[in-house]
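**Q** No letters, just coordinates:
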């Protein structure tokens, strides 16, 4: 025996921090004799031999402990040789395999240096679990960052989840622990068992894990994310070609995959990725949307969080299939001409004990001080954006979704909570920055770097901020001093507009500024005009039931008028599922949308209108290719508050096409109403939300109107219109 009692005790009690210095084959001595020392620790083994593969010779090992600890001294050998272990188990079964402790590290000094610096942008290819060949031997390499741990082990079914076996080696001062286990393959369940400085055991899932089992197990699963053969090359090339052309048709359908539709014949289960792909593509294409935005699909244990409390940042959720199934889903959408935007949640993470919280027994990913590290609203933890490895973890996460799954855009959740140190905090509950201010300088630097790198690595990918404050420069390029997003959700317009439409029409005349105020800041950012899932939950009512009217037909008329105004107003478009057909109930994550309502014209008419609005938007550059140009918009009139009428014009770059919108938001039709227009000639009525086709009364202008040479609203000519009740009417003038 070459081990001391102290070494034996350290191995048996899983306290060995340098397992590769003890286990495996090493130069050593026994007494005065020099030679090689071989040691193995194999669970449940009753005998073990060291097989010299070069000499094809079996060398019996001495059993030191019945837990499976073996030792042998080989005299007069000075050169470490290639070997395997041949083990017999109590059942009589014999196995021969390579020893994990005979391999060199899978990460080099440069990898570790860049990781600690936070600049290894593809660190997800190094840390985590990866199928590899080492010296011609297939297996899985494991690596995890846990700088304060005293010992880290890989555990799984392969060692009966016993942390005494497969302890990992620390790689210098990097804080990274590593182990290559030969013979393991795809599908293995695993976790990391960590011993902290206080002697406490933590069983953690892999922060870089690519696939997870369902709760309550939550184990990481070894998976090859490169198996899918992509067929979207044409789409990617087109996306890159449009990289500098962000002012183009973008109409987004926001979807929660688990509740869009469900398989009624199979107990109401959610459809999986492969089932959803053709159905969702068919529907979105028919409706004229350009992109689908999916609510967070990164792994999360609680469905009621809707995906916003992430425990597996690198893994598509298991709920709808495997990572390969998700790749199929994205590929199918691309081949059908649809982009996909993913909700991404770098602002916070939950306190679940199996995930990132206090990962190595310390506040590793989060701030230790709750004034910086605890999110007051959601009971979650805030990332320490000032720590290089944490910032690198998140930046690489954004890039991994684009690399592995060809995602076309990231909608970044809760950006406002990242920008401000005092977000949702009272005096004394936050710590000012180094200049005494409330801006979170580290988070701002993180967002800028993420946006810069996404655009550098993946031209044409869109970065979208859900940001609800007046923080300047959200969609301004980084090199111009901005945060670097392509777009920002227009939360101000959304709140003002809904506040107006929620009022009974009789009261709207005193609140017309809610409709017009947004034009004052419309071009301060690149905006997406949005009604999202947040507006139809938590007692806020569905979009239909928000409308200030008593009866469903009137509510539907209001909603049609609102949507037409939204599509005619500057800004890209985003609408949450179910809102497009005026679902009556609030959204429920655990059931399907109420598709049966589409048999009724009050609902189906709304859907048909949204479809026609998308077509008009995509076909007319005056609407879709000049959303970000203030010279393309002109108010005509917004002074008639008594009638609750507004009107405005959008134009193409050459002003060869003008789109004229008239919104009227009282229930009384207006006959002979004169409004000025900037061009003489014929104006075609291209959308009338009061059309019988959409469920309206049919009052309108017969398809077109012609100007009269009568001055009005500052124009040399005007139209005399029949303005339907509770409606938005859109006219088009084209140069002849």
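**A** Sure, I can see it. Only a predicted model underlies this, so the values are computations on that prediction, with no experimental measurement involved. Residues are numbered from 1 along each chain as shown.

**Q** only C-alpha atoms for contact and neighbour calcs from this point on.
**A** Will do.

**Q** mind listing the strands for the stretch 601-736 of the chain?
**A** 633-637, 645-651, 657-664, 670-677, 682-688, 704-706, 717-723, 727-734 (DSSP state E, counting those that start in this stretch).

**Q** Put together TSV for those strands, with distance to residue 374 on each row.
**A** Shown next, in TSV, are these (distance: least, Cα to Cα, whole Å):
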stretch	distance to residue 374
strand 633-637	44
strand 645-651	46
strand 657-664	45
strand 670-677	55
strand 682-688	49
strand 704-706	59
strand 717-723	54
strand 727-734	46
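
**Q** can you list those in a markdown table and add mean neighbour count?
**A** Putting the strands of the stretch 601-736 of the chain into a markdown table (neighbours: other Cα atoms under 10 Å) gives the following:
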| stretch | mean neighbour count |
| --- | --- |
| strand 633-637 | 18 |
| strand 645-651 | 23 |
| strand 657-664 | 24 |
| strand 670-677 | 18 |
| strand 682-688 | 20 |
| strand 704-706 | 16 |
| strand 717-723 | 21 |
| strand 727-734 | 23 |
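
**Q** closest one to residue 241 among the ones you listed?
**A** Of all the strands of the stretch 601-736 of the chain, strand 645-651 sits nearest to residue 241, with 24.9 Å by Cα to Cα.

**Q** Show me what the closest one is packed up against.
**A** helix 621-624, strand 633-637, strand 657-664 (3 or more Cα pairs under 8 Å, 6 or more residues apart in numbering; DSSP states H and E).

**Q** Output these as TSV; include the columns distance to residue 581.
**A** Output for the helices and strands packed on strand 645-651, formatted as TSV (distance: least, Cα to Cα, whole Å):
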stretch	distance to residue 581
helix 621-624	23
strand 633-637	29
strand 657-664	20
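
**Q** got the end-to-end distance for stretch 147-161?
**A** 22 Å (Cα to Cα, to the nearest Å).

**Q** in that stretch, what counts as buried?
**A** Going by neighbour count (16 or more other Cα atoms under 10 Å), the buried part of stretch 147-161 is 147, 148, 149, 150, 151, 152, 153, 154, 155, 156, 159, 161.

**Q** from those, which is closest to residue 175?
**A** Nearest to residue 175 among the buried residues of stretch 147-161 is residue 147, at 3.7 Å by Cα to Cα.

**Q** Second structure for comparison follows:
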């Protein structure tokens, strides 16, 4: 492999990176060396990532039977047992090859009537930690016994394979991403665990009606503790059986595609559950099968196990997992969870106060190489695939194309935005909000880095925190959300809720995300069943009926969200890039900016409504309001007429040229969008 001689485009374009050019080159060369190794061994990265087609249960046409294979190099003995042999642990011995792969063959002539679709099984592993009953890492279906609560692998072989014919969805054609983040299990209104089928029948139509074009599904891979929100994964190739069968998840995705919705999976490759009974921890009896040995393999902040990204077999396992969900389930891409934890040995728990932090000994170069390979694989296998990085550190090149020296993600999450809103609401009275700081936070991104903006996600809704709606209106939501009630807390909360969302979507990035229910101001936190709440499902659900009730104000918030999404799509606001700053009036807490022919005016002042307020516009013309947070149809007072016409006039010199202005009634706690007509 030749060393990089040309300057990487990412360094060429960014003077800030030129002092660390050698480190950037080294990072890219590590990826290139790995790609060359894969090319020599497998031909291509796509062909390399086929672990799910070799391990686990695989049918052999030549020998007419099933193979079961598992990588367990440190094991001394391995047996497979299940209902097909009356759970006799040491009857069917697996055999080990030179690579540490154990296998057993099940001839159809002998097992046809015993090894059936739905059969339960485990492996019995003798390792350094003794004899343990375990679930194979490549199990595609894992179920929990209702009585014992124990998890068991399940032989999954439907008589007819799922019919994907006609599913030719292309996520690249949906336009700017408008993501509806959802959790299938808590998406229903009844107390209990929702199913894939319920989500398909009841929730997908809501998402479509609301105008979103992508669904981001959380907690897809199997996880033993429901309250982990899916982040303590135990079986990486098995969709959560709580919500139904793999076929029902596939039907959900196919139906979403029919509705024009992309489906993005929340992929957890940052860590895995430490449980021995359910997970892959010490599966071969050693502490370093999928993890680095000792303390280096433990994520102390999350009480979970870390992956050893530099180990070839672990890389192969994870890359095969990336391809598996795209191939077998037709997901349209991934939101990679916990990227910051992956790429730093300190997991991001430091202050990123200098450029050296991105290149010092705290950086996990193996993780960066893995993520680059994962992005290359996803886009090679499915060119329309979308990849999103959850990285709070700002690692250089995270969302730059691999060929330019980047890591290859399409988007990063704008995590500073929800943090800012929550901090404002918690610590600063809104009459003291700094509109210049607000503008800076919303627009603080590099031109090349596509950002997913969001005011709040599932993180802000968890017990111990509060949603924006709940933080604004709190207990008053229980007593004064009926439309006949008069309450200044509710009035303020409704107004700011709409303004915050419109500000975020119109300034924060090139894509937008909302967590289910937040669009209509869902009143309560998320609290999964646990010992502390009596194992209650009361807060692990979404009360959709609140938004459908014509006597409550939730419907107004939902109506505004739909109108906002419709406007953003119609005028391609997200694709327009940075907003054009026209006015920052700190005294009156008023800002104005434009996107194409749209003029956005935000008056954050709690009381100052100003008649004949003059503000600059980008071009002359007639400006007519097309959306306002104060419209009566959204629960506002409609203090300005939506039928008004505002003609520009010449207000003298501005920036070396004549600056057109308009006059409006600038009402307090209102955001209004005007359309310029020539």
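**A** That came in fine, so what should we check first? All of these numbers come straight from a predicted model, not from anything done at the bench.

**Q** where does the TM-score land?
**A** Superposed pair, TM-score by TM-score structural alignment, normalised by the length of structure 2: 0.83. Supporting alignment: 594 aligned residues with a Cα RMSD of 2.8 Å.

**Q** among the helices and strands packed on strand 645-651 of structure 1, which is nearest residue 50 of structure 1?
**A** Closest approach to residue 50 of structure 1 among these (Cα to Cα): helix 621-624, 71.2 Å.

**Q** just checking, what packs against that closest one?
**A** So helix 621-624 of structure 1, by 3+ Cα pairs under 8 Å, 6+ apart, packs with helix 601-619, strand 645-651, strand 657-664.

**Q** Not counting its own residues, what contacts the first one?
**A** Outside helix 601-619 of structure 1, the residues that touch it by Cα atoms under 8 Å, 6 or more residues apart in numbering are 249, 251, 286-289, 552-553, 556, 559-560, 563-564, 567-568, 580-583, 597-598, 623-624, 687, 689, 693-695.

**Q** cool, the last one as well?
**A** Contact with strand 657-664 of structure 1 is made by 561, 565, 568, 622-623, 643-652, 677, 723-735, as judged by Cα under 8 Å, 6+ apart.

**Q** Residue 619 of structure 2 reaches residue 662, doesn't it?
**A** No: counting by Cα atoms under 8 Å, residue 619 of structure 2 sits too far from residue 662 to count as a contact (10.4 Å).

**Q** Aligned to residue 219 of structure 1, what sits in structure 2?
**A** The alignment partner of residue 219 of structure 1 in structure 2, by TM-score structural alignment, is residue 152.

**Q** Can you tell me the element its match falls in?
**A** strand 151-154 (DSSP states H and E).

**Q** List the buried residues in that strand.
**A** Result for strand 151-154 of structure 2 [16+ other Cα under 10 Å]: buried residues 151, 152, 153, 154.

**Q** Isn't the first one up against residue 145?
**A** Spelled out, it's residue 151 of structure 2. Yes: at 6.4 Å, residue 151 of structure 2 counts as touching residue 145 under the criterion of Cα under 8 Å.

**Q** Indicate which one of the helices and strands packed on strand 645-651 of structure 1 is closest to residue 86 of structure 1.
**A** helix 621-624 (69.0 Å).

**Q** how distant is the closest one from the center of its chain?
**A** Here helix 621-624 of structure 1 is found 29 Å from its chain centre; the criterion is Cα atoms, centre = their mean, to the nearest Å.

**Q** and if you look at stretch 582-596 of structure 2?
**A** For stretch 582-596 of structure 2 - counting by Cα atoms, centre = their mean - the centre lies 32 Å from the chain centre.

**Q** And stretch 432-452 of structure 1, by the same measure?
**A** Distance, centroid of stretch 432-452 of structure 1 to centroid of chain: 21 Å (Cα atoms, centre = their mean).

**Q** got a list of contacts for that stretch?
**A** Applying Cα under 8 Å, 6+ apart, the contact partners of stretch 432-452 of structure 1 are 385-386, 391, 395, 398, 418-422, 463, 478, 482-485.

**Q** In helices, which of those residues fall?
**A** 391, 395, 398, 418, 419 (DSSP state H).

**Q** tell me the contacts of the last one?
**A** By that I understand residue 419 of structure 1. Taking Cα under 8 Å, 6+ apart, we find residue 419 of structure 1 in contact with 439, 440, 441, 443, 444.

**Q** Residue 474 of structure 2 now?
**A** residue 523.

**Q** any idea how far residue 658 of structure 2 is from it?
**A** 48 Å.

**Q** same deal with residue 582 of structure 2?
**A** Using Cα to Cα, residue 582 of structure 2 is found at 14 Å from residue 658 of structure 2.

**Q** name the helices or strands packed onto the longest helix along structure 2?
**A** Longest helix of structure 2, by residue count under DSSP H: helix 21-42. In terms of contacts (3+ Cα pairs under 8 Å, 6+ apart), helix 21-42 of structure 2 is packed against helix 45-48, helix 365-381.

**Q** Residue 154 is in contact with residue 163 of structure 1, correct?
**A** Yes: using Cα under 8 Å, residue 163 of structure 1 is in contact with residue 154, at 6.9 Å.

**Q** Common neighbours of those two, please.
**A** residue 193.

**Q** corresponding residue for residue 245 of structure 2 in structure 1?
**A** Aligning on TM-score structural alignment places residue 245 of structure 2 opposite residue 322 in structure 1.

**Q** same thing with residue 632 of structure 2?
**A** Aligned partner of residue 632 of structure 2 by TM-score structural alignment: residue 692.

**Q** how close does that match get to residue 263 of structure 1?
**A** Per Cα to Cα, residue 692 of structure 1 is found 33 Å from residue 263 of structure 1.

**Q** Nearest to residue 330 of structure 1 among the strands of the stretch 601-736 of structure 1 would be which one?
**A** For residue 330 of structure 1, the closest of the strands of the stretch 601-736 of structure 1 is strand 682-688, at 33.3 Å, according to Cα to Cα.

**Q** Packing partners of that closest one?
**A** strand 704-706, strand 727-734.

**Q** The match of residue 632 of structure 2 contacts residue 698, doesn't it?
**A** Yes: using Cα under 8 Å as the test, residue 692 of structure 1 is close enough to residue 698 to be in contact (4.8 Å).

**Q** leaving aside the residues next to it on the chain, what's closest to residue 469 of structure 2?
**A** In space, and not counting its chain neighbours, residue 469 of structure 2 is closest to residue 521: 5.1 Å by Cα to Cα, 6 or more residues apart in numbering.
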